[in-house]
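Colleague: I'll drop the sequence and a predicted model, then ask my questions.
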Amino acid sequence: MKRRELLVALAAGALAEGATRLAQGSEAQYTNEIALPKPSITGTVSLEEAIEKRRSVRNFAPKPLPVEAIGQLLWAGQGITNPDNGRRAAPSAGALYPLELYVVTAAEVMHYLPQGHRAQTRATHDLRPELRALAVNQRSVEEAPALLVVAAEPSRLTERYGARANLYADLEVGHATQNMLLQAVTLGLVAVTVGAVDGAPAARKLALPHGQTVVYLIPVGYPA
């Protein structure tokens, strides 16, 4: 190969690599917005029974989750339970709400919008195998029909709480996650929490906004 051709090829390769990095680091653009079914506030399973029945389960039936179930889970984690002041289902330091909830299925990514109980959606290839690789290869991440993703943006707390922002965000992750796990029981679903996830690469894989990192994955579905 001549010197000029070599330089052109190297330049083209560098441009392609740069474009790939830009795409991987850019924020996702959601193409659709849907209103989720109104969440139910009554059920046939008591809180005590849900606590007693909650277990970590890693085997799921291939049956997809209906949007009603997904919406109910998201509401339990971050839904607005007092429309008068915007307070949510899980306690938050200073009511600053550093968490964002996402759902990954075989065909799409959903971003929960608590105001109005809505969700943004975007079609995508199945990201679950790639997220599994970032979660020490735990097969439940790939095999669950729905993967709840709990992301945090602690900077929302920094101005008020300074160095304690990360701690308060982590505490809120626990509050919201337990709500969703107990809600799963009442819906006849099973779930498991996955904390061993490489948060920053997972956030890039999902094209989350700058400043958000993935803290928890919750594979959820019907029992096998």
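Modeller: Yep, it's here.
Colleague: Only C-alpha atoms from now on, for both contacts and neighbour counts.
Modeller: OK.
Colleague: Could you pull up the residues touching the residue minimising distance to the centre of the chain?
Modeller: Of all residues in the chain, the one closest to the mean position by Cα atoms, centre = their mean is Val149, 1.9 Å from it. Listed by Cα atoms under 8 Å, 6 or more residues apart in numbering, the contact partners of Val149 are Leu101, Tyr102, Val103, Val104, Val214, Val215, Tyr216, Leu217, Ile218.
Colleague: The fifth one against Lys205, yeah?
Modeller: No - shown here, Val214 and Lys205 do not form a contact pair, counting by Cα atoms under 8 Å, at 10.2 Å.
Colleague: what about the strands in the protein?
Modeller: For the chain, applying DSSP state E gives strands covering 32-35, 80-82, 87-88, 99-104, 108-113, 118-123, 146-152, 190-191, 213-221.
Colleague: if I look at the nearest residue to Gly195 once chain neighbours are set aside, how far off is Leu74?
Modeller: Nearest non-adjacent residue to Gly195, counting by Cα to Cα, 6 or more residues apart in numbering: Tyr216, 5.1 Å away. Distance, Tyr216 to Leu74, using Cα to Cα, to the nearest Å: 14 Å.
Colleague: structure B:
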Amino acid sequence: MNYFSARRTSRLTMWLQKLTEDAYTEFNESPAIPLPSSANPCAAAMPRPSPLHDLLSKRKSSRAFSGDVAAISDCVEILRLAYGYTAGGRRSVPSAGGFYPLQLWLAELKRGSIERVGRFDPLTGEIDHFASLDAPVQDGFRVFHVDYTGAHWMILWTVRLLPIAERYGARGYRFAVMEVGMSVQCAILACCSLGLPHIVLGGLIEQHVRLNWLRTGRRYAPQCALLLR
């Protein structure tokens, strides 16, 4: 099964599930298990403080950006933690079959427009310059409640589905989406650790991103983006 068949099959499966599933499910005969009560739901869910708890407590989507601009070294650190190698020689996220079909990009923004785009190389942990552009960021999103002019960097997640779809068929798209989610969560934690305001956006206009930002045709399918100051 090729790239396009995998995408169509996955979307058809999601549509059929929405069409046939019940609005909600009741388990009337199941015993109820009481949970700890607390005035603060977060305290009940995470009663034991930990470094991870501290990071998650800092997570907040920023729709407007101001203050100091993040250094490119911070962006590279986020990319390495999101999809690079750890000190133990392993990748920061798992991948079905070890295909690692994602490609991450770093775009430098200025007054709401993309000035240049670089491609992240997980093997070297560096950014390869890809293209110089003058493309408005907002033209690539169906999201209108974000101040794009205040953002200075954008990390973009794309996926090349052909290899993983040839191995796993329609399931390959599901595995790729799982991998994107894990990588994005690592990037969010990195932003929280560095104290960088950020927001993750999924409302991409895929064709516009492919043709006007990446200019790679249909080789890479855009999935989501992270904006930061």
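Modeller: On my side now, so go ahead. Please read all numbers here as calculations on a predicted model, not as lab measurements.
Colleague: TM-score for this pair?
Modeller: Overlay of the two chains. TM-score (TM-score structural alignment, normalised by the length of the first structure): 0.71; 173 aligned residues with a Cα RMSD of 2.0 Å.
Colleague: ok so, going back, so for Tyr216 and Leu74 of the first structure, which sits in the more crowded spot?
Modeller: Leu74 (29 against 23; other Cα atoms under 10 Å).
Colleague: So what does the more buried one match up with in the second structure?
Modeller: The equivalent of Leu74 of the first structure in the second structure is Leu79 (alignment by TM-score structural alignment).
Colleague: still on that earlier bit, can I get the strands of the first structure in CSV with distance to Leu22 of the first structure?
Modeller: Listed next are the strands of the first structure as CSV, based on distance: least, Cα to Cα, whole Å:
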stretch, distance to Leu22 of the first structure
strand 32-35, 23
strand 80-82, 35
strand 87-88, 35
strand 99-104, 22
strand 108-113, 20
strand 118-123, 19
strand 146-152, 21
strand 190-191, 34
strand 213-221, 18
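Colleague: Ok, which of the ones you listed comes nearest Gly25 of the first structure?
Modeller: Nearest to Gly25 of the first structure, of all the strands of the first structure, is strand 213-221, at 12.7 Å by Cα to Cα.
Colleague: ok, and what's touching the closest one?
Modeller: Contacts of strand 213-221 of the first structure (Cα under 8 Å, 6+ apart): 58, 60-61, 63-65, 140-141, 144-153, 173, 184, 189-200, 202-203.
Colleague: so Cys192 of the second structure makes contact with Ser62?
Modeller: No - judged on Cα under 8 Å, Cys192 of the second structure makes no contact with Ser62 at a distance of 11.8 Å.
Colleague: hang on, the earlier thing: which among the contacts of strand 213-221 of the first structure end up buried?
Modeller: 58, 60, 65, 140-141, 144-153, 173, 184, 189-194, 197-200, 202-203 (16 or more other Cα atoms under 10 Å).
Colleague: Would you mind finding the match for the residue nearest to Gly195 of the first structure in the second structure?
Modeller: Checking TM-score structural alignment: Tyr216 of the first structure goes with Cys224.
Colleague: one step back: max pairwise distance over the contacts of Val149 of the first structure: which two?
Modeller: Maximum distance among the contacts of Val149 of the first structure (Cα to Cα): 14.7 Å, for Val104 and Val215.
Colleague: longest helix anywhere in the second structure?
Modeller: helix 171-194 (DSSP state H).
Colleague: picking up where we left off before, Val214 and Lys205 of the first structure: which is more packed in?
Modeller: Val214 (25 against 17).
Colleague: from what I can see the match of Leu74 of the first structure touches Gly118, true?
Modeller: No - judged on Cα under 8 Å, Leu79 of the second structure makes no contact with Gly118 at a distance of 11.6 Å.
Colleague: my guess is Arg142 of the second structure meets Glu206, correct?
Modeller: No - between Arg142 of the second structure and Glu206 there is no contact under Cα under 8 Å: 10.3 Å.
Colleague: about what we covered before: which single one of the contacts of Val149 of the first structure is nearest to Leu7 of the first structure?
Modeller: For the contacts of Val149 of the first structure, the nearest to Leu7 of the first structure is Val214 (40.0 Å; Cα to Cα).
Colleague: ok, the closest one to Ala107 of the first structure distance?
Modeller: To Ala107 of the first structure, Val214 of the first structure is 20 Å away according to Cα to Cα.
Colleague: again, but for Tyr168 of the first structure
Modeller: 33 Å.
Colleague: what about the two, which has more around it?
Modeller: A count of neighbours by other Cα under 10 Å puts Tyr168 above the other of Tyr168 of the first structure and Ala107, at 18 against 12.
Colleague: For the equivalent of that one over in the second structure, which non-adjacent residue is spatially closest?
Modeller: Using TM-score structural alignment, the partner of Tyr168 of the first structure in the second structure is Phe175. Once flanking residues are discounted, Phe175 of the second structure sits nearest to Ala96: 6.4 Å by Cα to Cα, 6+ apart.
Colleague: Surely Met154 of the second structure touches Ser113?
Modeller: No - using Cα under 8 Å, Met154 of the second structure is not in contact with Ser113; the gap is 10.7 Å.
Colleague: returning to that earlier point: distance from the chain centre to the longest helix of the second structure, please.
Modeller: Chain-centre distance of helix 171-194 of the second structure: 5 Å, with Cα atoms, centre = their mean, to the nearest Å.
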